[in-house]
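>>> This is a predicted model, with the sequence first.
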Amino acid sequence: MSSNNPPRSTHTVASRLTLWYALFYTLFCLVMLLAVTAVMNSNAVKRMDQYLSAEIDEFNAIYETDGIEGLAKEFRQEAEAYGAQKLFCRLLSPNREPRLTSNIAGWEGLDAELRAVAVPTVPLQPAFQMLYPAASPFNARMATLKTADGHLLQFGINLQSENRSRQKIQRFLIIGSVLFLGVSTLFSWVVAQRAMAGVKAVTRAVSFTRKDALDQTLPREKKGREIDDLVDAFNGMLARIQSLILEIKEVSDNVAHDLRSPITRMRGAAETTLMGPQEIEPYREMGSTILEECDRLTGIINITLEIAQAESGLLEIRRNPIDLYALLTDAAELFQPVAEQKNIRLDVRIAPAPLTLPGDQTRIQRVVANLLDNAIKYTPEGGEIVLAATADKQSVRFSISDAGPGIDPAETERIFERFYRGEQSRSSQGNGLGLSFARSIVVAHGGTLTVENNPDHGCTFTATLPLVPPETR
């Protein structure tokens, strides 16, 4: 038996954050350790070279003033002061033959090391060089100076004590880096756990949210702006879900109610015909009734689907130039006889000038027809309907004002919902889709459809359509 549930990750966000922090701290400690070691070694070499340069310059001054005798005395004093194992001093002839040497008995293989030393070419300018490998106990730094008469002065110092000092410092740095890495990783884990505590709290609350308790929102516990934003987003999602569920329930009830009536009529017509005399005329009447109700059902379904497509952005809008002046005047002429039957005055207040805009002419005509039909339906006999239109540089606006009973302020927005019928319209024919269809088409054109009660009586529906299609702005 297989499951469609995706496998759960075994790594938590907190563990991943801790791992990333640990990697970052490791790289940081490694870079800092290498940088500090490099700087420390460079400074040590500079200080040693400065010391060697000063000492060998002093040897050269003694050689120039006191000769080999004075230099030999200086060599002995240096060896006695620092120890023969710590340093060596030499004076070489111009052909590199030793003329004066300090005690070098403790320096194993020194002659072989010194044979590889380069001879300075510029007099009185010391050259520096390392002797022996760094791990050797004889590792040394030496300076070679060419005197004015061509002799070579060599002075070297064993670096063993300096190397041990640097190694101690490096070990201290490594131990400090490891401790820092451990403490920082632990701190990162604590911070990550605290940061995710709010998310865990939201997750627990979400897991206990029941479908029958969507009105119970999560409290803001002030665990950080991001967590508060997450709580607000979740509460907003719950509110939208609850609103959608209520809307679906209401739409379902309205659909069931509007579909039940024609189906009941068709069933009643069929039962009456089958129970009556078996004559052709009753069957014709039944067929006519069934066709009429089927057309009504088809119209309801088609309009519902068209509204759904428009609200989801899937409705195809053909944008061709529309002369709104001609469209509105033609619609007024079409509804004029219907208005006259109720003794209603249809007043058209549009300047005789082209009002051109891009749009789907057929659907805009249906919008105007729905609004005019709605106005005539609720305007009492002897009333007046005003059809007006204006334009500016950005949009075209047309309005239809009636003299009906007006709209309850609590129902102002709900009248545009699918299948919604206010208290004033319960007794009149209709399915509650006309205004919803009108707004969805206007919105699909990038416009707005609003309603407001008139100061005296009735209400005004105003549609605003842009002169530039929304996708080209």
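All right, it came through fine. Residues are numbered from 1 along each chain as shown.

>>> Please make it C-alpha for all contacts and neighbour counts, starting now.
Fine.

>>> In the protein, spot the helix with the most residues.
Using DSSP state H, we find that the single longest helix of the chain is helix 13-82.

>>> Neighbours of residue 344, how many?
21 (other C-alpha atoms under 10 Å).

>>> again with residue 85
15.

>>> and what of residue 424?
Residue 424: 13 neighbours (other C-alpha under 10 Å).

>>> Tell me the spacing between residue 365 and residue 459.
Distance, residue 365 to residue 459, using C-alpha to C-alpha, to the nearest Å: 21 Å.

>>> From the neighbour counts alone, determine which of these two ranks first.
Ranked by neighbour count (other C-alpha under 10 Å), residue 365 and residue 459 place residue 459 first, with 20 against 17.

>>> Quick check: nearest residue in space to the more buried one, chain neighbours excluded?
Leaving aside its chain neighbours, residue 459 sits nearest to residue 453 (4.1 Å; criterion: C-alpha to C-alpha, 6 or more residues apart in numbering).

>>> what ranges do the strands span in this structure?
87-92, 98-101, 127-131, 140-146, 152-158, 320-323, 345-349, 356-359, 384-391, 395-401, 448-453, 459-466 (DSSP state E).

>>> As CSV, the ones you listed with distance to residue 431 would be great.
Shown next, in CSV, are these (distance: least, C-alpha to C-alpha, whole Å):
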stretch, distance to residue 431
strand 87-92, 110
strand 98-101, 119
strand 127-131, 101
strand 140-146, 102
strand 152-158, 105
strand 320-323, 29
strand 345-349, 25
strand 356-359, 26
strand 384-391, 23
strand 395-401, 21
strand 448-453, 19
strand 459-466, 19
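
>>> Structure two is appended below for comparative analysis:
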Amino acid sequence: MKRPYWRTLAWRLTLAFVLVSAAALGTVGFISSAYTRSEFNALLGAQAQESLTAQVQSYVESNGTVSGFRPAEGPPRPGNRERGGDRGGSPPRPSGVSRSSWLVLDAQRQAVFSTPNIRQGTRVAQPEGTRVMVGDRVVAHLIPSGIRARPDRRSEEFLTRTARAIGWSMLAATALAVLMGLLVSRTLLRPLSELRRGIRALQRGEAPTAPATVRKDEFGEVLHAFGEMHQDVVRSQQARRQLTADIAHDLNTPLAVISGTLEAILDGTFKPTPERLKRLHQETQHVSQLVNDLRFLSLADAGELHMNRRPTEVEAVIRGAVTNFEEVARQQGVTLETQLEVPGTKAPLDVVRITQVLQNLLSNALTHTPPGGRVIVTAGHGPQGLAISVEDTGSGVSPKHLPHVFDRLYRGDQARSTVGSGLGLSICKSIVEAHGGTIGMTSVVGHGTTVSFSLPLPATPT
């Protein structure tokens, strides 16, 4: 069921982007408009003060005194700041109360004319104000009257146009914020869409597809990690299906031999000769060994594979495992050698399990080494602790099979686990890793194979 667009994360991101942008733009617009009007009014006040100063000076120069002065009402006009009407440009003298934003005081600080707050002739003692000079003589003082200067029609039109421009700019910026929000939300959510498609493909068991775009940010790292996980899950699913098929095959073959032989004996077709009974016993042992190996690996997977580790002399364990194969090597015409450089070295080992690892590796090496070849077991100290390897001069393993030789029941033309249950190398890997070590294989086709594993040693000699 497709969810409504207004409930999607893209819509919420876009809305949040727009709201934040609108709040920021509204704040900036309000502050800009208020600041513009305030500064413009301050400019009008300063112009009014300059004009009034010029009027007072002109009036005093013409009349000799400031008495009887009346300011020109209305905003100052260019060209009328220094000279006025009567006698050399004195301004007109309207009667009544003045609405000027500045009050003129004479030299004795008495109001020259009336305002709504101060009557004519009232003495004003406040020290604030601007002195009006004519020559070297103070003829008047200017103080704020408390009346705000009102802008004229053209000034109001200017302020209105300025506020309108700020408003349109805010509207355009908000529209741009909407577009940017849509673009940013699409850019941010595209990796999530790819991740969602990948999850659905994973649920369907499909192989992962390469991302449409390669990103180098955190989303790219998440997509890359999910892609690797998807591949691992698909490989695990395929391996599980292949493992099930291989186990069924390996169990079916000996069981078919046992069942067919027993039916033939019961029907009287075959006689229960010692040879036939021996073959049935071998097939039964094969099935039993396979079941035991699977149980061993299941314990390792569940983390319940317990190792009985105790300080053990390494050289004695290796020589004991090699001794068991000396007769087999002699019968096959293969030289079995040891190169042990660990005299007196002790390590915490499960003797039974490590012997099992060595026997599996020696059995594989002898199986794939032709007569006249050699199998060499070496042991020494390496960067990761105790280093043990089994090298042969056999047929080798193809490079395409090397990454999979430790997989369970892996079948390859030259894979080392094709003899027996097919789980030998997997068991070796589980045992070595349970000891805290690592195992690996190197091989050259036609020249031989080397299986090496390392085991940690205690920090101090045991």
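In hand now; what should we look at? Everything numeric in this text was worked out from a predicted model, so none of it was measured.

>>> contacting residues around the nearest residue to residue 299 of the second structure once chain neighbours are set aside?
In space, and not counting its chain neighbours, residue 299 of the second structure is closest to residue 305: 5.2 Å by C-alpha to C-alpha, 6+ apart. Taking C-alpha atoms under 8 Å, 6 or more residues apart in numbering as the criterion, residue 305 of the second structure is in contact with 296, 299, 434.

>>> now whichever residue in the first structure pairs up with the first one: how far from residue 435 of the first structure?
Per TM-score structural alignment, the equivalent position to residue 296 of the second structure in the first structure is residue 303. In this structure, residue 303 of the first structure and residue 435 of the first structure are 11 Å apart, going by C-alpha to C-alpha.

>>> higher neighbour count, the two?
For residue 303 of the first structure versus residue 435, neighbours defined as other C-alpha under 10 Å are more numerous around residue 435 (21 against 17).

>>> Which residue, neighbours along the chain excluded, lies closest to the more buried one?
That would be residue 416: by C-alpha to C-alpha, 6+ apart, it lies 5.3 Å from residue 435 of the first structure.

>>> aligned partner of the one you found in the second structure?
Checking TM-score structural alignment: residue 416 of the first structure goes with residue 406.

>>> Next: residue 367 of the first structure.
Checking TM-score structural alignment: residue 367 of the first structure goes with residue 357.

>>> Surely its match and residue 426 touch.
No. Using C-alpha atoms under 8 Å, residue 357 of the second structure makes no contact with residue 426, being 10.1 Å away.

>>> Between those two, which has more neighbouring residues?
Between residue 357 of the second structure and residue 426, counted using other C-alpha under 10 Å, residue 357 has the larger neighbour count: 22 against 18.

>>> Which parts of the stretch 151-300 of the second structure are helices?
All helices of the stretch 151-300 of the second structure, identified by DSSP state H, counting those that start in this stretch, fall at 153-204, 218-267, 274-301.

>>> could the ones you listed be laid out in CSV, adding distance to residue 21 of the second structure?
Conversion of these to CSV gives the following (distance: least, C-alpha to C-alpha, whole Å):
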stretch, distance to residue 21 of the second structure
helix 153-204, 6
helix 218-267, 25
helix 274-301, 55
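
>>> and stretch 305-325 of the first structure, which residues are buried?
Residues of stretch 305-325 of the first structure classed as buried by neighbour count (16 or more other C-alpha atoms under 10 Å): 306-311, 315, 322-325.

>>> in the second structure, which residue is closest to the centre?
Geometric centre of the second structure, nearest residue: residue 218, 3.0 Å, by C-alpha atoms, centre = their mean.

>>> sorry, back to before: so which of the contacts of residue 305 of the second structure comes closest to residue 3 of the second structure?
residue 299 (46.1 Å; C-alpha to C-alpha).

>>> if I look at that closest one, how far off is residue 233 of the second structure?
21 Å.

>>> so what corresponds to residue 111 of the first structure in the second structure?
Using TM-score structural alignment, residue 111 of the first structure pairs with residue 117 in the second structure.

>>> Now do its match: how many residues are near it, please.
Neighbour count of residue 117 of the second structure, defined by other C-alpha under 10 Å: 9.

>>> Check residue 360 of the first structure too.
Neighbours around residue 360 of the first structure, by other C-alpha under 10 Å: 17.

>>> which residues touch it?
317-320, 322 are the contacts of residue 360 of the first structure under C-alpha under 8 Å, 6+ apart.
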